[in-house]
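Engineer: What follows is a predicted protein model with its sequence.
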Amino acid sequence: MPRLWFINKNQDELVQLQRDRFYFNWREGPNRSQYSTYDEIYRKFSQHWTLYREFLAEMGIGLAIRECELTYVNHISHEAGWTAMSDIDKVMGRMTWQSSKDGFLPAPRSVNWQALFDLPADKGRLSIKLQPAFRGEKKEQILLFELSAKGIGSDRSDKGVDDWFETAHEWIVKGFEELTDRDVQRSVWGKER
């Protein structure tokens, strides 16, 4: 099967099918859709996933879940308080560049950061990446902050998959909160607590 995309009218939801993959994506569409919550997105994913499994069952095609994935991609613009790569600590409190008077290296022109964490109960891993990128036709410089959980654990039942996504969501949210500056969380992303 070739890769197939099904995009909704607002162009902010995408179902992608491949021979061995089923993806449901929410993205900022051209109409600048309001940010959807995890619960809203997961409900829609579950609806599409159920329809797809029912279709496979009708066709007599088996299904074996090998891995699940939940990914958040965050575009961090200059409005978050950074202007150069040496300012990353203003947004990402735990990531800093400290030049010294005696140091040889100047502030970096670019930074790529990646870390990998194990999820509990052998449920997989959480990958966190930060790198510079450019957005839109105007090529606005941004930081691309991606948190991606992959895995499944031993329980591949419907409940096991739901539990896996809950664990993945918790780790992504708490990882985001731990790595980003709290003042920026409030002022840029509207975090209340």
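Structural biologist: Received it, and whenever you're ready, just let me know what you need.
Engineer: Going by C-alpha atoms from here, please, whenever you check contacts or count neighbours.
Structural biologist: OK.
Engineer: The residue most central in space within the chain - nearest residue in space that isn't next to it in sequence?
Structural biologist: The centroid of the chain falls nearest to residue 72 when counting by C-alpha atoms, centre = their mean (1.4 Å). Distance criterion C-alpha to C-alpha, 6 or more residues apart in numbering; nearest residue to residue 72, sequence neighbours excluded, is residue 147 at 5.3 Å.
Engineer: Could you give me the buried positions within the host helix or strand of the one you found?
Structural biologist: Using DSSP states H and E, residue 147 maps to strand 140-151. By neighbour count, with 16 or more other C-alpha atoms under 10 Å as the criterion, the buried positions of strand 140-151 are 141, 142, 143, 144, 145, 146, 147, 148, 149, 150, 151.
Engineer: now those as a markdown table including distance to residue 47?
Structural biologist: Below are the buried residues of strand 140-151 laid out as a markdown table (distance: C-alpha to C-alpha, whole Å):
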| residue | distance to residue 47 |
| --- | --- |
| 141 | 36 |
| 142 | 33 |
| 143 | 33 |
| 144 | 29 |
| 145 | 28 |
| 146 | 25 |
| 147 | 24 |
| 148 | 22 |
| 149 | 21 |
| 150 | 21 |
| 151 | 21 |
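Engineer: what's the nearest residue to residue 140 if we skip its chain neighbours?
Structural biologist: Nearest residue to residue 140, sequence neighbours excluded (C-alpha to C-alpha, 6+ apart): residue 134, at 5.2 Å.
Engineer: here's the one I want to compare it with:
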Amino acid sequence: MKDRPKNLPEFSNPPLDEVVIGVQFSALPGYSSVLAKDVWGLYKDDFPLIQEHPPIEPTFETFGGMGPQQSVQFRFGPSQLNPRLWFISQDQNHLIQFQEDRFLLNWRKQANGNQYPRFEGVSENFESNLLKLEALSFNGQKNALDINQAEVSYINFIQAEDYSKINSWIKTLDFSGINVESMNINFTEVVNDINKKPVARLFHELQPVVTKNGKVKAVRLILTYRGQPAGNSVAYAMNFIRQGREKIVNRFSEMTTKEAHKVWGEIL
């Protein structure tokens, strides 16, 4: 397991609710839905529960005046993509999402009290399971993954009794004196490399969360780093994902207050 980067902000009790790591790749040669059992066979010991969901359409981050773009597709009738499969661990904390051109792994906070295994543990789990998929053959065809996008998301759940006081948690928001009933804020940021070339986007999403009885209010803060790795291999994708994690953690620290850091147990 790789060590945590030095000087990266860290909290003993962060408001983290979910982490998602994923890649998009050219459709696996030789794969069809009748072979889904072969894929599940790779993971069923650790992920014995299975669900079927609609597929995610291909999406590409493009630059030069254009935002994230779905691939150009001409379709008649139902989607040509096969279903997206969820393979879920017995404790419900971990989830693999697979379809013919995507592979994602989620860590999800559950009431069972299992501790967050930290990014290093989640990313190691993701990489080892992705390599299992790459080693699998369908109808004798090798599946060296041609990765064209990678992403990492951190989903935080920040309780806030009064949305007008959210600036006590998130310093980029100040609704003082405003009786805020709800909010939904989204914006993106282009991330450049050392040569000032755009390589990724950082998505910021702030969504209101209210319990059915209206007694508990919260803000769901989602930070997603997505783009095209420098190469199409798993190694390049993992390097991109690690860079994205650093960008997200630093940005989370920058946009939240020192008072919030104390509550979350900032490790100095």
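Structural biologist: Thanks, I have the structure now. This one's a predicted model, so the numbers in the text were calculated from it and none came from an experiment.
Engineer: Tell me where the second structure has strands.
Structural biologist: With strands called from DSSP state E, the second structure shows them at 16-25, 49-53, 59-60, 69-70, 84-88, 94-99, 102-108, 147-159, 185-192, 198-210, 217-227.
Engineer: and for the last one, what span of the first structure is it aligned with?
Structural biologist: With TM-score structural alignment applied, strand 217-227 of the second structure matches the range 141-151 in the first structure.
Engineer: who touches stretch 164-183 of the first structure?
Structural biologist: Contact partners of stretch 164-183 of the first structure, identified using C-alpha atoms under 8 Å, 6 or more residues apart in numbering, comprise 68, 70, 72, 89-95, 119, 123, 126, 147-150, 152-153, 185.
Engineer: can you tell me what part of the second structure that stretch aligns to?
Structural biologist: Taking TM-score structural alignment, stretch 164-183 of the first structure hits residues 240-259 over in the second structure.
Engineer: For that stretch, buried residues please.
Structural biologist: Neighbour counts over stretch 240-259 of the second structure (16+ other C-alpha under 10 Å) mark 240-242, 244-248, 252-253, 256-258 as buried.
Engineer: ok, now stretch 17-31 of the first structure?
Structural biologist: Those would be 17, 22, 23, 24, 25, 26, for stretch 17-31 of the first structure by 16+ other C-alpha under 10 Å.
Engineer: and the residue nearest to the second one when sequence neighbours are not counted, what does it touch?
Structural biologist: Nearest non-adjacent residue to residue 22 of the first structure, counting by C-alpha to C-alpha, 6+ apart: residue 16, 5.9 Å away. Under the criterion of C-alpha under 8 Å, 6+ apart, the contact partners of residue 16 of the first structure comprise 3, 4, 5, 6, 22, 23, 24.
Engineer: nearest to residue 157 of the first structure, of those residues?
Structural biologist: residue 22 (16.5 Å; C-alpha to C-alpha).
Engineer: any idea how far the aligned residue in the second structure for that closest one lies from residue 216 of the second structure?
Structural biologist: Under the alignment by TM-score structural alignment, residue 22 of the first structure pairs with residue 103 in the second structure. Distance, residue 103 of the second structure to residue 216 of the second structure, by C-alpha to C-alpha, to the nearest Å: 34 Å.
Engineer: Any figure for the gap between residue 115 of the first structure and residue 159 of the first structure?
Structural biologist: Going from residue 115 of the first structure to residue 159 of the first structure by C-alpha to C-alpha gives 29 Å.
Engineer: repeat for residue 45 of the first structure
Structural biologist: From residue 45 of the first structure over to residue 159 of the first structure (counting by C-alpha to C-alpha), the distance is 15 Å.
Engineer: more neighbours, those two?
Structural biologist: Per other C-alpha atoms under 10 Å, whichever of residue 45 of the first structure and residue 159 has more neighbours is residue 45, with 20 against 10.
Engineer: so that one sits right up against residue 24, yeah?
Structural biologist: Yes. Here residue 45 of the first structure reaches residue 24: they are 5.8 Å apart, a contact under C-alpha atoms under 8 Å.
Engineer: how about the nearest residue to residue 19 of the second structure, chain neighbours excluded?
Structural biologist: Sequence neighbours aside, residue 154 is the residue nearest to residue 19 of the second structure in space, at 4.8 Å (criterion: C-alpha to C-alpha, 6+ apart).
Engineer: For the contacts of residue 16 of the first structure, which ones persist in the second structure?
Structural biologist: Contacts conserved in the second structure for the contacts of residue 16 of the first structure, using both residues aligned by TM-score structural alignment, their matches' C-alpha atoms under 8 Å: 3, 4, 5, 6, 22, 23, 24.
Engineer: With distance to residue 38 of the first structure added, can I get those residues in JSON lines?
Structural biologist: Formatted as JSON lines, those follow (distance: C-alpha to C-alpha, whole Å):
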{"residue": "3", "distance to residue 38 of the first structure": "25"}
{"residue": "4", "distance to residue 38 of the first structure": "24"}
{"residue": "5", "distance to residue 38 of the first structure": "21"}
{"residue": "6", "distance to residue 38 of the first structure": "20"}
{"residue": "22", "distance to residue 38 of the first structure": "18"}
{"residue": "23", "distance to residue 38 of the first structure": "15"}
{"residue": "24", "distance to residue 38 of the first structure": "12"}
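Engineer: Right, I'll call it a day here.
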